[in-house]
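Participant: The amino acid sequence is not available; the structure is as follows:
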């Protein structure tokens, strides 16, 4: 077996990026994380710091004013920001999600129209697929788009839209031909100033409180005809392709949250004493820490493999992308819960960040496809 093991390690550039993002997150993002959660306010400090450093949408190609980084770099940014503040990690995360359909399927002209404003940081982009009655079953969506001369007219409601109200652009899936079911869905780019577009009130949530989640409404919303992404009827295919690329980014967010909780737990057990000994000297707790770290590292490697394979455009990404998202989010939930346990009563208070991390971790098992759906995707890929 002659495997080239050198290809399986992060490049020096990736390691340098991690250091840079970690330093920025510790200095500019972590100090506001508790307050952002407590007040449920958008993390403007994080946004400004990420934009200034060029980390807010790192995968936009250079020809559109971006950094031109690979998808693994995008995951490292999300992971390191999530280690400090999960809400803030949704700035690069959701930009990536909203951008991916455009990068995959849009015309050069549409890319030119949308991407430079996001690359410069003057605009953000959100992604609108889900509806109240079309969550896991996205193909049953009701939002409609009909052609009217040089415009498309959109009608309907999308829900659970991350960073809605903060974003300028929205990548929206809508039905253009109801007869064709999934093959009658098309993708569009909507601007917040388009007539007939409106943003609803904020959801009250368990976690990620610094990232607003809202409904968005289209009432005879008119957009120019050239804002369709790819050909008519290809939207659902683009949406599924997008998830192959973005599910690992949710995995990266989950890994970051878990790593943040593990770091807090380790420093706590090294300092705190009971029965005249540091907690770190008790074997039962050592085993807990070892298990937590083992899971985090396994999840991280799976996320990196999945995102690298997506970057290379490999076939049959469904299994690996779902596996990375599913495993990493399950790990985040279990590791953050254990971190709260290790800190005991202190872990249950807001004086320490682990209870916030535990609440934030939960959503990673739900959005971009619940982990039950991920297991369905994996099983279908295996049994095809």
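Facilitator: Structure's in. What do you need? These figures come from a predicted structure and were not determined experimentally.

Participant: all contacts plus neighbour counts: C-alpha atoms, from now on.
Facilitator: Noted.

Participant: which residue is nearest the centroid of this protein?
Facilitator: residue 93 (3.8 Å; Cα atoms, centre = their mean).

Participant: Nearest residue to that one in space, please, no chain neighbours.
Facilitator: residue 78 (6.2 Å; Cα to Cα, 6 or more residues apart in numbering).

Participant: which helices and strands sit right next to the helix or strand where that neighbour lies?
Facilitator: Using DSSP states H and E, residue 78 maps to helix 71-84. Helix 71-84 sits against helix 12-24, helix 86-105, helix 235-271, helix 283-311, with contacts defined as 3 or more Cα pairs under 8 Å, 6 or more residues apart in numbering; DSSP states H and E.

Participant: now with 10 Å?
Facilitator: Contact here means 3 or more Cα pairs under 10 Å, 6 or more residues apart in numbering; DSSP states H and E; on that basis helix 71-84 packs against helix 12-24, helix 30-39, helix 44-53, helix 86-105, helix 235-271, helix 283-311, helix 354-364.

Participant: also this one, for the comparison:
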């Protein structure tokens, strides 16, 4: 088996015995090659700029969107690449290894939000949040509840109530990756008629309705 390379030199980390290429399809290998090129030629320089100037990596997300990666696991019929969890893992690893570790972390939470929506995809959710993804729309999860030490399975400081126009959601969260920068948030609260530990609901909230303090990270 060929040696894994890092530029023109042998890669210093795990080899293919522990990170085998044979789990990837030909399409996924092509995606990885394309992504490595984007990382080496654009995203890595943006990572340094973000670190030096304390900036959120917005430009890297624009690059990912321009190349289809923000809708990686979304079915092709909705404008995505139709890939699976193996491709998701590969993309996260590739961004972190060759481009920007911070972008990779934000991307993990973005795709987690996207995949959560795709578990119960309504026409409204598809049109509002899924189809526009590759224009640079960023999503994130917001689950951690500060009142219970981040125990997302019992969000006592959050809740929701049914109204004539839908739901009124009250959510207090900590450690929300991309907080203050995301375009939409997938949040978990107790259900409107909360009856116990497992009676929880998930909502999608537009970024314009979220108050965040990213400067306090």
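Facilitator: Perfect, I can see it now. Because the structure is predicted, anything quoted here is derived from the model rather than measured.

Participant: rewinding a little: enumerate every residue touching the residue nearest to the centre of structure 1.
Facilitator: Taking Cα atoms under 10 Å, 6 or more residues apart in numbering, we find residue 93 of structure 1 in contact with 56-57, 74-75, 77-79, 81-82, 86-87, 99, 126, 162, 246, 249-250, 252-253.

Participant: rewinding a little: gap between the helix holding residue 78 of structure 1 and the chain center?
Facilitator: Put simply, helix 71-84 of structure 1 sits 10 Å off its chain's centre (Cα atoms, centre = their mean, to the nearest Å).

Participant: Report the angle between that helix and helix 30-39.
Facilitator: 70 degrees (axes from the mean of the first three to the mean of the last three Cα atoms, to 10 degrees).

Participant: In structure 2, what stretch matches stretch 363-382 of structure 1?
Facilitator: With TM-score structural alignment applied, stretch 363-382 of structure 1 matches no range in structure 2.

Participant: Run through the strands of the stretch 101-250 of structure 1 in chain order.
Facilitator: With DSSP state E, counting those that start in this stretch as the criterion, the stretch 101-250 of structure 1 has strands at 125-128, 144-148, 151-162, 169-175, 185-191, 197-202, 213-224, 228-229.

Participant: In structure 2, which residues correspond to the second one?
Facilitator: Going back to what we said before, that points to strand 144-148 of structure 1. Under TM-score structural alignment, the match for strand 144-148 of structure 1 is residues 159-163.

Participant: Stretch 329-344 of structure 1 too?
Facilitator: If you align by TM-score structural alignment, stretch 329-344 of structure 1 falls outside anything aligned in structure 2.

Participant: list the buried ones in that stretch?
Facilitator: Of the residues in stretch 329-344 of structure 1, 329-343 count as buried by neighbour count, 16 or more other Cα atoms under 10 Å.

Participant: Save the strands of the stretch 101-250 of structure 1 as TSV, and put in distance to residue 375 of structure 1 too.
Facilitator: Below are the strands of the stretch 101-250 of structure 1 laid out as TSV (distance: least, Cα to Cα, whole Å):
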stretch	distance to residue 375 of structure 1
strand 125-128	23
strand 144-148	30
strand 151-162	22
strand 169-175	24
strand 185-191	25
strand 197-202	30
strand 213-224	26
strand 228-229	29
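
Participant: do you know which of those strands lies nearest residue 320 of structure 1?
Facilitator: strand 125-128 (22.3 Å; Cα to Cα).

Participant: How far off centre is the closest one?
Facilitator: Using Cα atoms, centre = their mean, the offset of strand 125-128 of structure 1 from its chain centre is 11 Å.

Participant: Where does that strand end up in structure 2?
Facilitator: Going by TM-score structural alignment: strand 125-128 of structure 1 matches residues 139-142.

Participant: Superposed on structure 1, what's the mean shift for the matching stretch?
Facilitator: For stretch 139-142 of structure 2, the mean deviation from structure 1 after alignment is 1.0 Å (mean Cα distance after the TM-score superposition for structure 1).

Participant: Kind regards, and thank you for your time.
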